[in-house]
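**Student:** One predicted model, sequence on top.
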Amino acid sequence: MNECDLANAEARYPAFRWLVLAAGILMMFMSMLTALAVAPLMGVIAPSLGIDIGTASFGIMGLNLFSTAISVIIVGILVDRIGIMKVMTGSLLLLLAVHLAYPVIGYTYNAVVGLRILTALGGAVGLIAINPIVSQWFPVKEKGLALGLNCLTMLGGMAGFTVGPMFAERAGSWQTGLAWLSYILVLGIIFLLYVTLNEKKHQPPSLVSVSNKEACEGTCETEESFSKVLLHCPPFWIGLAVMALSNWANNAFNDLSPSFLAIAPPLGAGYGPEVAGRLSSGAFFGSMFGIFCSGLVIDKVFKGRSGMLVAIGFICSLVFYNGILLPQIHGNMTTLSAWLLLAGFTGPFTAVGNQYFAIKNFSPHVMGKVTASWTCISNFTGAFGVMAGSYALHHTGTYVMSFGIVASICVLGLVAAAVVISKERSAKIDSAGVQA
């Protein structure tokens, strides 16, 4: 047994780690809940503020997404400096203050946009919480499972779409309805406060000493400065490439597929908006199971080799995302439903595999900034992917080139996955040499 194996065998992780993971999942749930609760209310919010629906959507939804991409950098720095639990607790307190403010100041467009920007800042930590938590609190054999359980966060989006309009209708105004979300936020704050106040009593062990980290992984874990990570750590750029390409492909597909399914032939499949929305929801539910199963696959099948899962994810995206253009697929409702379910199921493989890659290659003290940087840049890349697909559709009048761009991105993703696989093989060989 080499020094790395001995260190791992001696490590004892507290059962408290599951509460910390639950706190991270809850934070992301709250982030999605508060971000999406207003989406079904655009038709109500716009006339109440005296603006058109386009302006409302741009300021209330669009600027929220843009602000989230910027805010992850801020919270990433804070996570590395003061700890993930303190940042999450503070973020929920900010979200609570924002929602309590809606009945007080939420009657002008500028005020609502300002509150939505603060919502982005409060919810941004949810996007990066899982990596620092899994990196620090879970042993190697459980990291995949912990990442897979992050699938529960998607219930936050479903809750937002449901609870937002329900509260607004029962409260008599959308401002009061959004304020009622504070009851849910208070429950979350109580739980996070409990975990925050007790985490010092249940600190996770260090798997390896600083001197042994490089021998164990052959990674950038010994770098103490994030600037050194940027300059001297190839895995940072490899992981960024994977995440950016994954976001591009996924965002473009999620934007293009519903409209393609709804629009009448010969341009689209001709199912109409209602049926197209119902069909697209199959991909959403499939992704929940995909997130969970992908973590188990890394643990049980690939034994920590995340590059294989990333490669399979891009291959499946190449096939399933572009396959809906085939009449044999979209021409049969049953076949199409199963196809979209599989597209959703395999879609998260690239993201979960890349999360595991990050956890293996970076120590917890830089994980916040690494994940935040990847999330920020890849969100902008994903937005560019949507614009590129829309531009191609506008100028060609067909979906062929738009989906062709997605196919090209998947091929580039396969190249990045091959680099990940190569690096993991090199690390395995180096580890075998150390053991010998």
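**Tutor:** Structure received. In this text, all values refer to a predicted model and were calculated from it rather than measured experimentally.

**Student:** use CA for all of it now, contacts and neighbours both
**Tutor:** OK.

**Student:** Just give the number of residues close to Pro14.
**Tutor:** Using other C-alpha atoms under 10 Å, Pro14 is surrounded by 14 other residues.

**Student:** Return the residues in contact with it.
**Tutor:** With contact set as C-alpha atoms under 8 Å, 6 or more residues apart in numbering, Pro14 has these partners: 202-204.

**Student:** Repeat that for Tyr356.
**Tutor:** 143-144, 147, 304, 306.

**Student:** One more: Val319?
**Tutor:** Contacts of Val319 (C-alpha under 8 Å, 6+ apart): none.

**Student:** Now do the same for it: helix, strand or coil?
**Tutor:** Counting by DSSP: H, G, I helix; E, B strand; the rest coil, the backbone at Val319 sits in helix.

**Student:** Give the buried residues for the longest helix that the chain contains.
**Tutor:** Ranked by number of residues, the top helix in the chain under DSSP state H is helix 400-435. Across helix 400-435, burial judged by 16 or more other C-alpha atoms under 10 Å covers 401-407, 409-421, 423-424, 427-428, 430-431.

**Student:** what packs against it?
**Tutor:** Applying 3 or more C-alpha pairs under 8 Å, 6 or more residues apart in numbering; DSSP states H and E, we find helix 400-435 packed against helix 210-217, helix 234-262, helix 306-323, helix 364-396.

**Student:** next, the one to line up against it:
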Amino acid sequence: MKTSKYRWAILALLTLAMMINYMDRAALSVAIPFITKDFHLTAAEKGLIFSCFFIGYAAFNFIGGYLSDRFGPKSVFTWSMVIWSLLCGATAGVFNFWSLLAARVLFGLGEGPVSAISNKTINNWFPVRERARAIGINQAGGPIGGALAGPVVGLLALWLGWRTAFVIIALLGLLWALVWHRMSRDLPAQSEHVSPAELQLINAERQSVAATSDAEKANLLTIITQREVLVTGGALFCYNYILFFFMTWFPSYLIDARGVSLKEMSFFSALPWLMGALGFLCGGWLIDTLYRITGKLLFSRKVVLVCSLLTSSLCIGVVGLIDDTMQIVAVMTLAIGALMLAGPGFWALIQDSVAPSCMGTAGGFMHMLSNLSGIIAPAATGFIIQSAKTYTGGFVLAAVLGLVGALVIVIFIHQRPPSAMPVVKPA
């Protein structure tokens, strides 16, 4: 019987959505020199603007994931993309610090659900043996989008102005939402493009917990207070602190501390993103390969996570002590590549720990906890820079948190039998 591969078309759309997500998000970091000139922003004000995005974003990590369990990932993702694209375009209309602050909070609301919904969709559409790879491919779209933001938004801002740049990238999201609405389904069994053979492949390795009677219904508190959810969320907080420190402040660091031009910054800041995309792809492939060779599901996740976080932390700590700009870009590129090598492991861990019917809720809550770092990292870095007159302290703090994240995974993540996993009745 011929096996269709429509799940990979769904994954391609998810990856494209992640590209748009990061391009829209990183656009402000690229455009901030123009906006700073127009609105006369201080370093502390820029830090607050970077941070305020995560107020709405973190809240809707959880809310969006919960809604995807209730109403399905197809419709929730459609509305999420439409809302954040419209609000990205609305950034073109801001006129001072406070209006930009408000626009970023609302923009974060729209972008919040993306990772939890993507994770739930991958769980629905991929067999266990392919999940880490699928997660890695999906997440690779993020750094690719971040890499594109530098040259695309930078050159558009120079050519047409920063306001027009936000409108153009917003239109890409609206087009994606239309295609997603037409092509996607909540479950592969609902799609006319999925063959019986592909459906059998997808469902073949489902954990027995997925088939448990839905008469046993765990409440919301039971789902979000599982040790795996809380511990993985804490470790991902450390991971994301490094990511958001890089995303929000590295372009400004190159301009303010290293004296590079805006055009040079646009391309220099793209290099770590490209290495990050490779890291995600290799991380997912490496996890699945280790699982296939050893048959040890948890080991395959933990060893990649811990080694990658330790490598990234070492590189981040060194960056603040280097004087040569090209060496800084090279080490930061290695740091982000190693960091994102760990990325698929977090989402693979949460997929191993909860039932598919509550995947959105658990993954969204984990993601919400981790993205509290997005509120803290940019603002804390802004105040460190303003008080110390140097970026070194920001690099050191990010490195220390990476080490903490690795230790949390080593110490607190243990194997748990499927019978201990709570099950929630599908809506």
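**Tutor:** Structure received. No experiment lies behind these values; they were computed from the predicted model shown.

**Student:** ok, and the contacts of Tyr356 of structure 1 in structure 2?
**Tutor:** Contacts from those that recur in structure 2, judged by both residues aligned by TM-score structural alignment, their matches' C-alpha atoms under 8 Å, are 143-144, 147, 306.

**Student:** Phe138 of structure 1 matches what in structure 2?
**Tutor:** Here Phe138 of structure 1 is matched to Phe126 in structure 2, going by TM-score structural alignment.

**Student:** wait, what's in contact with its match?
**Tutor:** So Phe126 of structure 2 contacts 7, 134, 202 (C-alpha under 8 Å, 6+ apart).

**Student:** quick one: the second one and Pro344 of structure 2, what's the gap?
**Tutor:** Pointing back at Ala134 of structure 2 there. 9 Å (C-alpha to C-alpha, to the nearest Å).

**Student:** The residue nearest to Phe97 of structure 2 when sequence neighbours are not counted - how many residues pack around it?
**Tutor:** What sits nearest to Phe97 of structure 2 in space, not counting adjacent residues and going by C-alpha to C-alpha, 6 or more residues apart in numbering, is Phe39, at 6.7 Å. For Phe39 of structure 2, the neighbour count with other C-alpha under 10 Å is 13.

**Student:** Next up, the contacts around Phe39 of structure 2.
**Tutor:** When contacts are counted by C-alpha under 8 Å, 6+ apart, Phe39 of structure 2 touches 95-97.

**Student:** Show me what Leu372 of structure 2 lines up with in structure 1.
**Tutor:** Alignment of Leu372 of structure 2 against structure 1 is given by TM-score structural alignment, with Phe380 as its counterpart.

**Student:** my bad, Met359 of structure 2
**Tutor:** Checking TM-score structural alignment: Met359 of structure 2 goes with Met367.

**Student:** returning to that earlier point: what's the closest non-adjacent residue to the match of Leu372 of structure 2?
**Tutor:** Ala69 (7.3 Å).

**Student:** what's the helix or strand for the residue in structure 2 that that neighbour lines up against?
**Tutor:** Here Ala69 of structure 1 is matched to Ala58 in structure 2, going by TM-score structural alignment. According to DSSP states H and E, Ala58 of structure 2 maps onto helix 43-71.

**Student:** Measure how that helix sits relative to helix 359-388, angle-wise.
**Tutor:** Relative orientation of helix 43-71 of structure 2 versus helix 359-388 (axes from the mean of the first three to the mean of the last three C-alpha atoms, to 10 degrees): 180 degrees.

**Student:** And the next helix or strand past helix 43-71 of structure 2?
**Tutor:** For helix 43-71 of structure 2, the following helix or strand on the C-terminal side (DSSP H and E) is helix 73-90.

**Student:** quick revisit: and the contacts of Phe126 of structure 2, which is closest to Val231 of structure 2?
**Tutor:** Ala134 (23.0 Å; C-alpha to C-alpha).

**Student:** Report how many residues lie close to that closest one.
**Tutor:** By other C-alpha under 10 Å, the residues close to Ala134 of structure 2 number 30.

**Student:** and it, how far is that from His367 of structure 2?
**Tutor:** Applying C-alpha to C-alpha to Ala134 of structure 2 and His367 of structure 2 gives a distance of 18 Å.

**Student:** what's the nearest residue to the residue nearest the centre of structure 1 if we skip its chain neighbours?
**Tutor:** With distances taken as C-alpha atoms, centre = their mean, Leu127 lies nearest the centre of structure 1, 5.5 Å away. Once flanking residues are discounted, Leu127 of structure 1 sits nearest to Met28: 6.4 Å by C-alpha to C-alpha, 6+ apart.

**Student:** The one you found: neighbouring residues, count only.
**Tutor:** Neighbour tally, Met28 of structure 1, other C-alpha under 10 Å: 28.

**Student:** What residue in structure 2 is paired with it?
**Tutor:** In structure 2, Met28 of structure 1 lands on Met18 (TM-score structural alignment).

**Student:** Please identify the helix or strand for that match.
**Tutor:** helix 6-39.

**Student:** What are the neighbouring residues in contact with Arg131 of structure 2?
**Tutor:** By C-alpha under 8 Å, 6+ apart, the contact set of Arg131 of structure 2 is 122-123, 284, 288, 348.

**Student:** Distance check, it against Trp125 of structure 2.
**Tutor:** Noted for Arg131 of structure 2: a distance of 9 Å to Trp125 of structure 2, by C-alpha to C-alpha.

**Student:** got any residues that touch both of those two?
**Tutor:** Counting by C-alpha under 8 Å, 6+ apart, Arg131 of structure 2 and Trp125 have no common neighbour.

**Student:** Mean deviation, the helix or strand encompassing Leu145 of structure 1 versus structure 2?
**Tutor:** Leu145 of structure 1 is part of helix 140-148, with elements assigned from DSSP H and E. Compared with structure 2 after the fit, helix 140-148 of structure 1 shows a mean deviation of 1.4 Å (mean C-alpha distance after the TM-score superposition for structure 1).

**Student:** Same list (the contacts of Arg131 of structure 2) but as a markdown table, adding secondary structure and distance to Leu310 of structure 2.
**Tutor:** Conversion of the contacts of Arg131 of structure 2 to a markdown table gives the following (DSSP: H, G, I helix; E, B strand; the rest coil; distance: C-alpha to C-alpha, whole Å):
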| residue | secondary structure | distance to Leu310 of structure 2 |
| --- | --- | --- |
| Ile122 | helix | 28 |
| Asn123 | helix | 28 |
| Gly284 | helix | 18 |
| Asp288 | helix | 21 |
| Ala348 | helix | 19 |
